[in-house]
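After the sequence you'll find the predicted model.
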Amino acid sequence: MKKLFISTAILALLASCNNKDAETVATDKTEVAISNEKIVSLNGAITEILADLGEENNLVGVDVTSTYPTSVKEKAKDLGHVRSLSIEALLALKPTKVFATDKDLTPEQIAQLKNAGISVEIVKQDFSVEGTKELVKTIATSLHKTDYEAINTKIDTDLKALKPLATKPKVLFIYARGAGNLMVAGKNTPMEKIIAIAGGENAISEFEDFKPLTPEAVVKGNPDYILMFDKGLESIGGVDGVLKLEGVATTNAGKNKKIIAMDGALLSGFGPRVGQAAAQLNQLLQK
């Protein structure tokens, strides 16, 4: 069974660099210290944080989930999916530091990188607002940065846009890569967490993780809304394609054509834009 691979992370401090190995640049409001590291990021949320910390120009390689900011792929080499990662291609970039979650690299790959003299930062993700804030803090600390609070303050500011919903709507998340590859999000998934932050309730409570979509699960869940990644929705023919899925037409979401599509990296990333994602979903659940 194929599973949706959504990877985000909290960074652990494993290495240090001298303050003299960094330069300081001025921004409109403050000064941001820029390291002289050559960085590879194997996680989209980590990449976003590094960019917000002023390290975008120091990124030499990123994974396929690193889609934001869009300028990253113009500056750093796309190393593809971590499940098919070529360590040789990564080493060819001659990085000084690699950031990854505990799901991205095998022990053998980690050893290979460390043996090459590369600092490897392996972290575990906590899909929560506080987990994201801690992730920001830890990544900043690993780069000897103290100017990260503005990022976390922005998360809190974004969350202030959340508005109470009259009733807690049931939301079914469907992951699609064409009509032949459909999965739904159960308990303890990033999708359940972001739905809850936005004021909704996951329609699936019978199982954990992601499982193949079945008509029975759709009917039993009877969601008020169906939530998808925008590219996933496109892959099955848009709203009309969703409504044709077996079981959907009998649900409240199907009858009322309540189909929501959002950017995948924004919705599931749990990076610096987590507050923005929750606020956007909250707004869409009010319609």
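It's in.

Only C-alpha atoms from now on, for both contacts and neighbour counts.
OK.

And stretch 179-195, what's buried?
Neighbour-count burial for stretch 179-195 flags 182-187, 189-195 (criterion: 16 or more other CA atoms under 10 Å).

Just the endpoints, please. Distance across it?
Counting by CA to CA, to the nearest Å, you get 24 Å between the two ends of stretch 179-195.

before we move on, what about stretch 188-201?
Separation of the first and last residues of stretch 188-201 by CA to CA is 12 Å.

Stretch 163-175 now?
For stretch 163-175, the separation between the terminal residues is 26 Å (CA to CA).

Around Asn256, count how many other residues there are.
Applying other CA atoms under 10 Å, we find 12 residues neighbouring Asn256.

before we move on, what about Gly264?
18.

That one - nearest residue in space that isn't next to it in sequence?
Of all residues beyond its chain neighbours, the one nearest Gly264 is Phe229 (4.9 Å), with distances taken as CA to CA, 6 or more residues apart in numbering.

didn't the one you found look like it was pressed against Gly269?
No: the pair Phe229 and Gly269 fails to qualify as a contact (CA atoms under 8 Å) at a distance of 11.8 Å.

Second structure for comparison follows:
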Amino acid sequence: MKRIILAIILAVFTLNAKAGDRLSVNTKIVSLNGTVSEILVGLGLENNIIGTDVTSNYPESLKSKPKIGHYRNISAEGIIALQPDVVTGLSTEIKPELAAQLKSAGIKLVMFTQDFSPDGTRKLIKDMSAAFGGQQQAAVLIKKLDTDLAAANKLNKTATKPKVLFIYARGAGTMMVSGDNTPLNKIIQLAGGQNAVTGFNDYKPLTSEALVAANPDAILLFSSGMESLGGATGLLNVQGINQTNAGKNKKFITMEGELLTGFGPRLGQAIAELSQKLK
């Protein structure tokens, strides 16, 4: 029932956004998603942003904005304390309870859907400009995105598709691998690789048996994840790593997390960087 209520709430606000609502110059915005925050800045609305989630770190200037936590554990109280006019983010990342609390406080929700693909990125930029204004800025963002994607596409035209295993790590005690229907799976494919593990959705715990069976050619981690393991030496100490082609060749790739998984305006740059590192 809560899911149904949330869907109704979000549908209403989505319709309002598409109907052409525009913000005043003083509208105060809280963003709950890093990609959404990045696009808001690209649309010329950085000065309207009064708070963000912890993943909103690009551009660098967003790091100075008040942080309200990660979308998984954001409280209504922290948002309400900032007194925003609008809270925005992705519809899949806001809990029904939080949406109801914000609505009760008289705060408008403008939420968006995101498809992890180039077309999905273009649509998100267009949808956000329809809701917040900035059509000219949106056109500039999309033109730059298309240029970057075209350049990235030239880099990954190879006969072989290396097997890439993404490991989400927060120390050796918390290690997960990404399967189908994840942004990691999509970005690996766009960069000319193939996911080393398939047959399941989302993420699942890393096991040495599955690791050896997958035998990836390259292992991909967030830069912060590699740091949590103590670098390449720590990764090699994980059971099974040194039995894989990636471990034997020390083919370990790190990238900044928001860039790798955001599927925002820098998508072409992310694909190009991963393509180069896979070679």
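Thanks, I have the structure now. As the structure is a computational prediction, the values presented were derived from the model and not from experiment.

Give me the TM-score for this pair.
Once the chains are overlaid, their TM-score stands at 0.89 when taken by TM-score structural alignment, normalised by the length of the second structure; 262 aligned residues with a CA RMSD of 1.7 Å.

the more surrounded of Phe229 and Gly269 of the first structure?
Under the neighbour definition other CA under 10 Å, Phe229 of the first structure and Gly269 were set side by side, and Gly269 has more, 28 against 22.

What lines up with that one in the second structure?
Counting by TM-score structural alignment, Gly269 of the first structure corresponds to Gly262 in the second structure.

quick one: its match and Thr35 touch, right?
Yes: when contacts are counted by CA under 8 Å, Gly262 of the second structure is listed as touching Thr35 (5.6 Å).

Find the residues that touch each one of those two.
Among the neighbours of Gly262 of the second structure, none is also in contact with Thr35 (CA atoms under 8 Å, 6 or more residues apart in numbering).

Contact partners for the nearest residue to Phe13 of the second structure once chain neighbours are set aside?
Taking CA to CA, 6+ apart as the measure, Phe13 of the second structure lies nearest to Val110, with 5.5 Å between them; neighbours along the chain are not counted. With contact taken as CA under 8 Å, 6+ apart, Val110 of the second structure is in contact with 10, 13-14, 17, 86-89, 131.

Tell me which of those fall in strands.
Assigned to strands by DSSP state E, the following of these qualify: 86-89.

ok, so what distance separates Lys75 of the first structure from Ser41 of the first structure?
Here the criterion is CA to CA. By it, Lys75 of the first structure lies 13 Å from Ser41 of the first structure.

Overlap of the contact sets of these two?
Jointly contacting Lys75 of the first structure and Ser41 under the rule CA under 8 Å, 6+ apart are Leu59.

Return the residue of the second structure aligned against Ser66 of the first structure.
The criterion is TM-score structural alignment: under it, Ser66 of the first structure has Ser56 as its aligned partner in the second structure.

Can you classify Val239 of the first structure by secondary structure?
State at Val239 of the first structure, reduced to three classes by DSSP: H, G, I helix; E, B strand; the rest coil: helix.

Name the nearest residue to it, sequence neighbours excluded.
By the measure of CA to CA, 6+ apart, the closest residue to Val239 of the first structure outside its immediate chain neighbours is Ile259, 6.6 Å from it.

surely that neighbour meets Gly241?
No: using CA under 8 Å as the test, Ile259 of the first structure is too far from Gly241 to be in contact (10.8 Å).

List of residues touching the top strand by length along the second structure?
In the second structure, assigned by DSSP E, the strand with the most residues is strand 163-169. If you take CA under 8 Å, 6+ apart as the criterion, strand 163-169 of the second structure is touched by 174-178, 184, 188, 193-197, 206, 215-222, 225-226, 228-229.

do stretch 198-216 of the first structure as well
1, 3-4, 162, 164-165, 168-174, 181-189, 192, 195-196, 217, 221-223, 246-248, 278-279, 281-282, 285.

Tell me which helix or strand Ser129 of the second structure sits in.
Secondary structure from DSSP states H and E places Ser129 of the second structure in helix 118-132.

can you give me the helices for the stretch 101-250 of the first structure?
Assignment of helices within the stretch 101-250 of the first structure using DSSP state H, counting those that start in this stretch yields the ranges 107-115, 129-142, 149-159, 190-197, 215-221, 230-235, 238-243.

out of the ones you listed, deepest packed?
helix 190-197 (a mean of 23; mean count of other CA atoms under 10 Å).

and for it, what span of the second structure is it aligned with?
Mapping helix 190-197 of the first structure onto the second structure (TM-score structural alignment) gives residues 183-190.

go on, stretch 42-57 of the first structure?
Matched against the second structure by TM-score structural alignment, stretch 42-57 of the first structure falls on residues 32-47.
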